[in-house]
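Q: no sequence on this one, just coordinates:
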């Protein structure tokens, strides 16, 4: 790393907004320390960012840790979407700051690096931000759980649906890092499985790409019926905006926003986003439980409604604390991250955001997911009322079958 990156790493916690800096070590017994590691200032900041800290703290509050004699602290840092920065913060947290659990970690290349460090230090990694399904496949570890969504789920939902609806030929615009590669791979498999054809793909530099015009022109030149966007956050927003400006959708080309979340719709506006299909594991207006959570959440996060990533931080924290209690308390949980994750796999999951579920042997959290369509402007009843539910995908169909993932933890 260069000198500037090292200085940023050293200041990662100190420069956080008020309320997120590292607290003094609590007195009076062992303390669980949870570190929220994500993008606090870049293109994924609304999807994750401080909202993930808010959601984590809400779970701790709802578990009533003080009444149960469990002491918990939360810290946070910005990994800048760089694997070297993320892995070095993880080492610092584990080795110097006594962190027991790392949460969130969007950007799959960073998450894969953090997962490896977590295994080395025998701590716990509760991923809800990164998408690559490799975290429960060939890169699975006994210390990592993958919570909210993954690339196989997205491909199985949005990709498979668009092929069945007549999108037979595809061209991919893909963010050139682990997440984009995995999403392209998994969606290509679903396209071909459905009898479709992939005409080509182009890789876009990550991060830093804002002009997607040349990539969109290459996709248009292929005459593909569907342009598959294997990117996320600000990259997806810019891709869709520029596709609309070039009139691609008016000419009959379909846009497959393979990872598209409610904050992206909000940034685009319904006029541009209307009609797009997307697959998510959580929507703020889905039921009474999600609405009640949102009413508490959004005043603490600039009025932004929670994403499936924020929901995953809440749900995974709550389940982790249940495992800590089941193990007999903080001291037992701190001894071994792998043992704590094993206990999390033994206990059925249950919370108001994802409902009933489980954590499989490969670390994949299982729950239903939902195929949505973005509403037309005239269909929306107010701010953030953006989705129409098209179909619920049952938990046993939503994620990759455990036997197909290649996780070395799974016995054949």
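A: On my side now, so go ahead. This structure is a prediction, so every number in the text was calculated from the model and none was measured. Numbers count the residues shown, from 1 in each chain.
Q: alpha carbons only for contacts and neighbour counts from here, please
A: Will do.
Q: what packs against the longest helix along the chain?
A: Looking across the chain with DSSP state H, the single longest helix is helix 308-326. If contacts are counted by 3 or more CA pairs under 8 Å, 6 or more residues apart in numbering; DSSP states H and E, helix 308-326 sits against helix 49-63, strand 101-104, strand 124-127, helix 330-335, helix 337-346, strand 349-351.
Q: for it, buried residues please.
A: By 16 or more other CA atoms under 10 Å, the buried positions in helix 308-326 come out as 308-325.
Q: the nearest residue to residue 73 once chain neighbours are set aside: neighbour count?
A: Leaving aside its chain neighbours, residue 73 sits nearest to residue 33 (4.9 Å; criterion: CA to CA, 6 or more residues apart in numbering). Residue 33 is flanked by 21 other residues according to other CA atoms under 10 Å.
Q: and for residue 176?
A: Neighbours of residue 176 (other CA under 10 Å): 16.
Q: can you classify the residue most central in space within the chain as helix, strand or coil?
A: Centroid-nearest residue in the chain, with CA atoms, centre = their mean: residue 129, separated by 2.6 Å. What DSSP: H, G, I helix; E, B strand; the rest coil gives for residue 129 is coil.
Q: before we go on, here's another structure to hold up against the first:
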């Protein structure tokens, strides 16, 4: 049985967290696991995390069924601030007894939470933060990085653009850990294929005016403008690039991280022809359609993106592991719970069969999509056509190349 406790931030609350309000379901035997969904409830990443992630976690708990323990769900808004996010994580663990923290868009916040969870020996199931450092130098025995990362995005989208002739690049980069990592990883693939980067400019998170940055990009005469950002930053940059007529002059936009929710915000007229990489698409196969049909009534008009699907799948697999090892043991040691997750094969409706490596990287295929034209789209949210599939064993950085201290040489 699921007990739902929703905690949202209030500006005047100590540590940025409001009192947690909710109702407790009827008494049930067994210990109680507490899952905290920590994400952006009100800012630039709300549509790709926010309430939809909470709904998908709730669905995972429901689908896991009765396993002899209760589950409570808490949620909070980290405001895209590492200090706020780490303070919430500490308070959840120390005061509220939270066992698992899920989602955490914004790589700077994710890296901070990663350290707190390791210190406290709890579990961190990352879905929406992209930095590949979480399975590299900052890898932890308490963390699973589920959905995508900067290395995978750079290889798939960036690599495809270079192969198509885009051998000179100018980056518009979100100025924090995620943007820096995405620019770094994409640059490595560009150079490996004899391309070059002619320039870059960094913009603040939640930016609204990209005009000066686009002027610099245009002046560079690069064949490709790489957008190393996400959420509404990406939407604003694409819209303003169209207003400047950059693509009409032959310049290509490489949207290195884009979600179906971003396409919806742009509209097909503006987004048509853009290429992006995702690891989940609601209309990919029968299983993804079945998952979407089940969760969609709870999403208030939104649709699940890969970030939301990762929250669902990661929590479902965690609960399977807890059922296998026992809730008391899982609560006592997050590292042991993650070790059990790694020892078990994964299988869910969003990503199919897969596995979790020693560095915490969840392995599954990635998909390169092109956004349909308005004429090609036959129904609401019918936005993608599949260009290529990268097999699971090739989609992510090789285990030996990440520099994770958990990987034996």
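A: Great, that's in hand. Remember, predicted model here, so these are calculated numbers, not experimental data.
Q: hang on, the earlier thing: so the helix or strand harbouring the residue nearest to residue 73 of the first structure matches what in the second structure?
A: Assigning secondary structure by DSSP states H and E places residue 33 of the first structure in strand 32-38. Using TM-score structural alignment, strand 32-38 of the first structure lines up with residues 33-39 of the second structure.
Q: what's the answer for stretch 225-233 of the first structure, then?
A: Stretch 225-233 of the first structure covers residues 223-231 of the second structure once aligned (TM-score structural alignment).
Q: first-to-last residue distance for that stretch?
A: 24 Å (CA to CA, to the nearest Å).
Q: tell me which residue of the first structure lines up with residue 341 of the second structure.
A: That one, residue 341 of the second structure, aligns with residue 344 by TM-score structural alignment.
Q: ok, residue 296 of the second structure next?
A: Checking TM-score structural alignment: residue 296 of the second structure goes with residue 298.
Q: what sits against that match?
A: 304, 305, 306 (CA atoms under 8 Å, 6 or more residues apart in numbering).
Q: distance to residue 350 of the first structure, neighbour count and secondary structure added to those, as TSV?
A: Formatted as TSV, these follow (distance: CA to CA, whole Å; neighbours: other CA atoms under 10 Å; DSSP: H, G, I helix; E, B strand; the rest coil):
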residue	distance to residue 350 of the first structure	neighbour count	secondary structure
304	25	18	coil
305	22	25	coil
306	19	29	coil
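Q: just give me which of these are shared by the second structure.
A: Of these, the ones still in contact in the second structure (both residues aligned by TM-score structural alignment, their matches' CA atoms under 8 Å) are 304, 305, 306.
Q: check the gap between the second one and residue 360 of the first structure for me.
A: What it means is residue 305 of the first structure. On the measure of CA to CA, residue 305 of the first structure and residue 360 of the first structure end up 29 Å apart.
Q: quick one, strands of the stretch 101-250 of the first structure?
A: 101-104, 124-127, 144-146, 169-175, 197-204, 226-230 (DSSP state E, counting those that start in this stretch).
Q: which one of those lies nearest to residue 80 of the first structure?
A: strand 101-104 (13.5 Å; CA to CA).
Q: ok, the closest residue to the match of residue 341 of the second structure other than its chain neighbours - contacts?
A: Spatial nearest neighbour of residue 344 of the first structure, chain neighbours left out: residue 323 (5.5 Å); criterion: CA to CA, 6+ apart. Taking CA under 8 Å, 6+ apart, we find residue 323 of the first structure in contact with 340, 343, 344, 347.
Q: next one: residue 108 of the second structure
A: Counting by CA under 8 Å, 6+ apart, residue 108 of the second structure has contacts 81, 82, 176, 177, 178.
Q: who's in contact with the residue nearest to the centre of the first structure?
A: 38, 48, 104, 105, 106, 107, 148, 309.
Q: and for residue 77 of the second structure?
A: Contacts of residue 77 of the second structure (CA under 8 Å, 6+ apart): 8, 9, 38, 39, 40, 41, 42, 85.
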